[in-house]
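> Give me a model of this one.
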Amino acid sequence: MAPATVAARLLPDPTAVRPRRPLARGGRFPQGVMAGQPDTRGITLWTQLQEPELRGALELEVARDPGFARVVHRQRVPVRANAAGTASARVEGAPLRPHEQYWYRFATADRSSPVGRFRTLPPADSATPVRIGFWSCQMYFMGYFTGQAALADEDLDLVVCLGDYVYDTYLDLTRREPRPAGGSGVARTLPEYRAKYAVYRSDADLRRMHANHAFLPVWDDHEVANDYDADGVDGVGGAAFAARRAAGYRAWLEHMPVEHRPGTAPRVFRRARVGGLLDLFLLDARQYARAGGTLLGDAQRRWLLDGLTFSRAAWKLLGNPVMLMDMANTIDGAVIGAPKHSWQAHADERRLVGQTLRARGVDDVVSIAGDAHAFYAGVATTDGGSRGTPFATEVVAGTIAASNLATSALELVAPLTGPLAGGLGLAANPHLVFSNATAHGYTVVEARREELLVQLRAVDTILRPTASVRTLASLRVPRGRVAVERTG
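Purely as a prediction, here's the structure:
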């Protein structure tokens, strides 16, 4: 069975009464549905169609109710057969109103996709509090995505992935991931990267999270290769690496609810204004990185600094694939966990960003970071530790299912080892107020006018398909101060 692709931009349809004219017949929607790039009056809607024949059309419906009695937009979407079985469409304008909930579905002539829902963003003058969920790092082979099941049930305006949505590695641990015939221990080709997304989306909890929330993703390294940069990975560069990176990028773009113009370089750093209280800046810490040079690249760094400088939102959030803060070990105080493409390895650029924000008087900057496979909270300074000048607060959002100090059998003793390891981490890092490298889960941020509330949410297991969720810690960032307070 061959997959088909849809990629169309839907124009506003004031009448919203076009007749259904689906041409494709049969087919399945194995990867569910997704809604992405939300705006006050816009959304990108995505699905994957698998059908016997790669021709015809899908029909998209958007409604104000889950039963589709009040359809506000209906559009036939032409099917293309040249890219990975994905289907996406942009809906904008009159059919959608700010900060309202909608339901959507795709259909062939005789079969419908699962129903998804999304909430448009509040207008720029809104003082309504907003809630965003953040997560990163899910290894299919390491465990079940029980954190996604809990995230699906949260009341959120938006969910953000900070990278490592898939891992290029093939391993057989808690779950076995099918490997392409003749493949190596890592994905390298476009069919292999595409297969990664198909396997990961076979997880019902991941599909349910996507069906319940609008989504904004950014990539980190494992969507291509561990710790790669603009020059290559593990000493391999040139045409061979360029082909591998292009395959990883193409698969990511095909499988995410984001707009991209074919034939142009992908730009995944982006800004989302979420009401009047929050400005979100998602960063690309891989595509422009060069060893001994830059993490962000000149253009992205200027975009970030200028955007932060002129933002009028109460809170400026950085969606950071890698953490700003340094982490020192408990033995000799040396910085740990600093691969060649991290803020720790680009200390001069971090200092430049921090000093520029201080010089320009930019306050209330909060970094929400991924990559570390742990939960941390503290203050980011110009030197990364406790001796520099504070310029932002930071929360490291945890891992859905990746290796940490509670991986595999260690999960059984995590209730004992977690507090001990966390206490040692705080002692060695005075700029931290919270440390936990044994839990798995995600982070929820609620922006209010005078405070930013943070909940670190942890599941009790990733070794079984179901789990309970608890609040690991509650934090507060007060407006006008570079500080994190623990409230629970």
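> going forward, measure contacts between C-alpha atoms and count neighbours the same way
OK.
> can you give me the helices for the stretch 51-200 of the chain?
Assigned by DSSP state H, counting those that start in this stretch, the helices in the stretch 51-200 of the chain fall at 146-152, 190-200.
> Which strands or helices does the first one pack on?
Spelled out, that is helix 146-152. Where contact means 3 or more Cα pairs under 8 Å, 6 or more residues apart in numbering; DSSP states H and E, helix 146-152 is packed against helix 204-212, strand 440-447, strand 451-459.
> for comparison, sequence B:
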Amino acid sequence: MTSRRSFISTVIQSAGFLTIASALPIAGCGSSDDAPVNLTPKGSFLFGQGVASGDPRTNSVILWTRCIPATGSQDVNLSLQIATDSEFKNALQSIPVTALAKYDNTVRVKVTGLTADQVYYYRFTAGSDSSNTGTTKTLPPVTSTRDIRFAWLSCQDWSINHWAGLTLLAKEQLDFVIHVGDYIYETVGAAFQTGQVEAAHGPITLPSGGLKAKSGVYANTIDDYRTLYRTYRGDTRLQSIHQNFPMIAIWDDHEFSDDCWQDHQTYTNENKQETTRRRNATQAWAEYQPIDWTDVQFQPDTTTGFTNIRIYRDFRVGQNMHLVMTDERLYRDDHIVDEATFAKIVGHDSVNGDDSVGTRYFVPQPVLGQFEQTKTTALGRVPSILGTAQTQWFKDTLKNTDATWKIWGNEVALSRMWLDLRAAEVPAQLKNRYVLNCDAWDGYPTAKQELLSYLVDNKIKNVVAITGDLHAFQASVVRNIAENGQGTPVLVDFLAAGVSSSSFYTYLKPGFLNSGIPAIVSMFATPTAFDDTMKLNNPDFAYVDHDAQGYAIATVGSAQMSVTFYKTAKLNSDGSLPANILLKKTQFTVAKDTTTIVVKDNA
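Next comes the predicted model:
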């Protein structure tokens, strides 16, 4: 592992990917009015993707923008101004930086020497042009016992539904925003993206034309992925989130490829390895997210492999909160029931076929168990989502912190989602117990049990996962042993619906309603019926809504943590935005040293 000191040097020398600068006050200057006059005509430079801040610490923050020349494609010299007031009368520093064309004219500046728990204002200038003014905030000192308020987001598919909920979120008073993945969707025109979409979101064309998937096309080149980020960040509502709050981001699958593992895609049973494509996706994500690369790792100029990046990291937020962000794609083993082997067993095409149902979704539990035994023998260890090194880091971080609450920024569902059809009136071949989502933690049962049992054995309490990916709202107790009545409650998993992506129920509904089996049809006939089925089969659910879009906000205090789910309304039948964006709020509280979830619906 590269040492932090040597890696900082590597980053700085890597053709200007990151700039590090102190915010010590400008000597003898309390205003930015004395800055030299720039004579370039106004409009010579464009800030089309706004500004952003991220990865705040008590004494530093990352500031980001993208600036391009109105004509041409050259590098752009910028000045970053940071102040303690919005009018920049109390300017702290003016920092020269360069937006390099080789990084799509994006810049990242780590500003150090800041004061803890302080609001700062910043803007970038190029010639006579200036970006919008952004607002950011440093984290409170470890001794602070004040409440921490943050939001988390996931699954903001450009091509479906709407982003009006971001307008509501931008008006909140928050310390920061967490993004738990699916910031972009790599596919364009896929079957799950064919539905109503707001007028503000026109169709996206990938520069390379994309590669053909089972439906639609998917990003392949660095320009394809950059185009997606440029487009998404061109939406002023998403810009407002970045402009108003520092963001702490992690990725999930769609930043690279749906249901991916390492550098493999899963569009077909082949699970084709696509290392160059993985690196392209990685670079675009790194260019467009305000990540502190002195704290983690990115080596854009290495020429081989896909592990030229490490993004799992943690943040101490006062006395009440320790945030741990995990990467659940780059190190995960192949799905336990691998599609090619399964396809051969059932006589399907093991290369070009699609056996996601039966391998990643709706998997008979005995089949999952058999495949896990075989894969464990082959690997010489239990198949994992986090990988060996990250798993140990996760354990050590949670064991060694003295923060009251351990908040886990977790991409995929931890809550148990089983469906028992053994006593149902279904054909004999379907009488089984099924794991609905094996792309989530349920699909790696022994690794999940081992990790949760570690928390039990080491008496690590007050662990709360904040999750995305599923396109649903869930609040659940999670046990170290999944069988009913056998496990110890370990943590609480709050799963927030996607900003815009089609709901989990919407994905499942057609297949099950078309099954022609009355017992199954009745379970999926309506969203309420499906929610009731899930709660009946998984009694640790305190709340579910599998037909939803929205976001979540949490408040972390000394004695309790509260979470509110904000469910947004769907588009009107004519495709217009609803008059009332907020459809429903549901509030939850968890008291310190318990895993009991108190629900106040429609709060």
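> And the TM-score between them?
The TM-score (TM-score structural alignment, normalised by the length of the first structure) is 0.91; 475 aligned residues with a Cα RMSD of 2.5 Å.
> Let's have the helices of the stretch 51-200 of the first structure in CSV, adding mean neighbour count.
Shown next, in CSV, are the helices of the stretch 51-200 of the first structure (neighbours: other Cα atoms under 10 Å):
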stretch, mean neighbour count
helix 146-152, 25
helix 190-200, 20
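> Output those in TSV, with distance to residue 15 of the first structure appended to each entry.
Output for those, formatted as TSV (distance: least, Cα to Cα, whole Å):
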stretch	distance to residue 15 of the first structure
helix 146-152	33
helix 190-200	37
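> okay, stretch 36-45 of the first structure sits on what stretch of the second structure?
Mapped onto the second structure using TM-score structural alignment, stretch 36-45 of the first structure spans residues 54-63.
> And stretch 302-321 of the first structure, by the same measure?
So stretch 302-321 of the first structure sits over residues 392-411 in the second structure, by TM-score structural alignment.
> same check, this time on stretch 207-217 of the first structure
Mapped onto the second structure using TM-score structural alignment, stretch 207-217 of the first structure spans residues 239-249.
> Tell me the gap between the matching stretch and the middle of its chain.
Distance, stretch centre to chain centre, for stretch 239-249 of the second structure: 13 Å (Cα atoms, centre = their mean, to the nearest Å).
> Ok, stretch 383-393 of the first structure next?
Taking Cα atoms, centre = their mean, one finds stretch 383-393 of the first structure lying 26 Å from the centre of the chain it belongs to.
> Please apply the same query to stretch 502-511 of the second structure.
Averaging C-alpha positions (Cα atoms, centre = their mean) puts stretch 502-511 of the second structure 21 Å from its chain's average.
> residue contacts, the aligned partner of residue 221 of the second structure in the first structure?
Taking TM-score structural alignment, residue 221 of the second structure has residue 189 as its aligned residue in the first structure. Shown in contact with residue 189 of the first structure (Cα atoms under 8 Å, 6 or more residues apart in numbering): 244, 247, 248.
> buried stuff in the helix or strand hosting the second one?
Put plainly, it is residue 247 of the first structure. Using DSSP states H and E, residue 247 of the first structure falls within helix 238-254. For helix 238-254 of the first structure, the neighbour count (16 or more other Cα atoms under 10 Å) marks 241, 244, 245, 246, 247, 248, 249, 250, 251, 252, 253, 254 as buried.
> Repeat that for stretch 539-547 of the second structure.
The neighbour-count check on stretch 539-547 of the second structure (16+ other Cα under 10 Å) flags 540, 541, 542, 543, 544, 545, 546, 547 as buried.
> In three-state terms, label residue 393 of the second structure for me.
Put simply, residue 393 of the second structure is helix when judged by DSSP: H, G, I helix; E, B strand; the rest coil.
> Report the contact partners of the residue lying closest to residue 217 of the first structure once chain neighbours are set aside.
Distances taken as Cα to Cα, 6 or more residues apart in numbering put residue 161 closest to residue 217 of the first structure, at 4.6 Å, once the chain neighbours are dropped. Residue 161 of the first structure makes contact with 134, 135, 136, 215, 216, 217, 218, 219, according to Cα under 8 Å, 6+ apart.
> Fine by me, we can end here.
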